[in-house]
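Peer 1: Have a look; sequence and predicted model below, questions after that.
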Amino acid sequence: MKKILTAVLAVATIAGSLSVTAPAAKAGDVGAGVAAGLIGGALIGGAIASSRPAYGGPVYVEAPPPGPPPCVWRRERYWDGYGWVSRPVRVCY
């Protein structure tokens, strides 16, 4: 990337110095300027488009918390006044 940027900067510097010392063009002679602009834009655009994106480095991602514990069915005994009775009860921890 640095080599490409250096080359583009050198070409732009040389082209800028040539355009300053060039003789004045005729009124209908704009084709060369348009062509130079298109070529320069293609070179600079190609250099920007082919550059790789910046790498942000590794990122720590925390594991999701564990889900709620499962519920279980348990048989519990209780005294109903006449005797011991068992019934299913759902218990969640």
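Peer 2: Cool, got the structure.

Peer 1: contacts, neighbours, all on C-alpha from now
Peer 2: Noted.

Peer 1: any chance you could map the strands in this protein?
Peer 2: 71-79, 84-92 (DSSP state E).

Peer 1: Put together JSON lines for these, with distance to T6 and mean neighbour count on each row.
Peer 2: Rendered in JSON lines, the data for the strands of the chain read as follows (distance: least, CA to CA, whole Å; neighbours: other CA atoms under 10 Å):
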{"stretch": "strand 71-79", "distance to T6": "67", "mean neighbour count": "11"}
{"stretch": "strand 84-92", "distance to T6": "68", "mean neighbour count": "11"}
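
Peer 1: I'd like these as a markdown table, with distance to A32 appended.
Peer 2: Shown next, in a markdown table, are the strands of the chain (distance: least, CA to CA, whole Å):
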| stretch | distance to A32 |
| --- | --- |
| strand 71-79 | 81 |
| strand 84-92 | 82 |
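
Peer 1: OK, contacts around V8?
Peer 2: For V8, the contact set (CA atoms under 8 Å, 6 or more residues apart in numbering) comprises L43, I44.

Peer 1: The one 4 residues further on now?
Peer 2: Applying CA under 8 Å, 6+ apart, one finds that A12 lies in contact with no residue.

Peer 1: put this beside the first:
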Amino acid sequence: MQYKLLFSKEAKEKLESLETHDPKKYKKVCKILGYMETNLSHPSLQTHKYESLSGPEGQEVFEAYVENRTPGAWRIFWYYGPGRSVITVWAIAPHP
């Protein structure tokens, strides 16, 4: 299934900041976003529900790995919607 990605204001700002200040990280994030659009079950994503967060309207929040086995590894936090075949990227950040 193909998904359309929408970005929260914060996620969009972080992506723009990475493009300017950390092109290597930006490239990694873009690769993962591409997988999210086309194949949410891609093994690289290691997608799973993130139990301690809820979306702005109580949605289940999931995380996808940008990096693994790296101190301060980056993650993409997202939820389904609004609407069918849409994913909202809520945050792009180092793992807390």
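Peer 2: Noted; the coordinates are in hand. Small disclaimer: the values here were computed from a predicted structure and weren't measured.

Peer 1: So after superposing, what's the score?
Peer 2: TM-score for the superposed chains, counting by TM-score structural alignment, normalised by the length of the first structure: 0.25, backed by 40 aligned residues with a CA RMSD of 4.1 Å.

Peer 1: For L43 of the first structure, which of the strands of the first structure is the nearest?
Peer 2: Closest approach to L43 of the first structure among the strands of the first structure is made by strand 71-79 (66.4 Å; CA to CA).

Peer 1: Check what contacts that closest one and list those residues.
Peer 2: Against strand 71-79 of the first structure from outside (CA under 8 Å, 6+ apart): W84, V85, S86, R87, P88, V89, R90, V91, C92, Y93.

Peer 1: what about the longest helix in the second structure?
Peer 2: Taking DSSP state H as the criterion, the second structure has its longest helix at helix 23-38.

Peer 1: I'd like to know which elements the helix or strand harbouring L6 of the second structure is packed against.
Peer 2: Assigned by DSSP states H and E, L6 of the second structure falls within strand 4-7. When contacts are defined as 3 or more CA pairs under 8 Å, 6 or more residues apart in numbering; DSSP states H and E, strand 4-7 of the second structure sits against strand 86-94.

Peer 1: Report the inter-axis angle for the strand it packs on versus helix 23-38.
Peer 2: Interaxial angle, strand 86-94 of the second structure versus helix 23-38 (axes from the mean of the first three to the mean of the last three CA atoms, to 10 degrees): 150 degrees.

Peer 1: by contact count, what packs against whichever helix or strand comes after the strand holding L6 of the second structure?
Peer 2: Going down the chain from strand 4-7 of the second structure, the next helix or strand is helix 9-21, by DSSP H and E. Where contact means 3+ CA pairs under 8 Å, 6+ apart, helix 9-21 of the second structure is packed against helix 23-38, strand 86-94.

Peer 1: can you rerun that using 10 Å?
Peer 2: strand 4-7, helix 23-38, strand 74-80, strand 86-94 (3 or more CA pairs under 10 Å, 6 or more residues apart in numbering; DSSP states H and E).

Peer 1: Identify each buried residue in the first one, please.
Peer 2: Neighbour counts over strand 4-7 of the second structure (16 or more other CA atoms under 10 Å) mark L5, L6, F7 as buried.

Peer 1: Much appreciated, bye for now.
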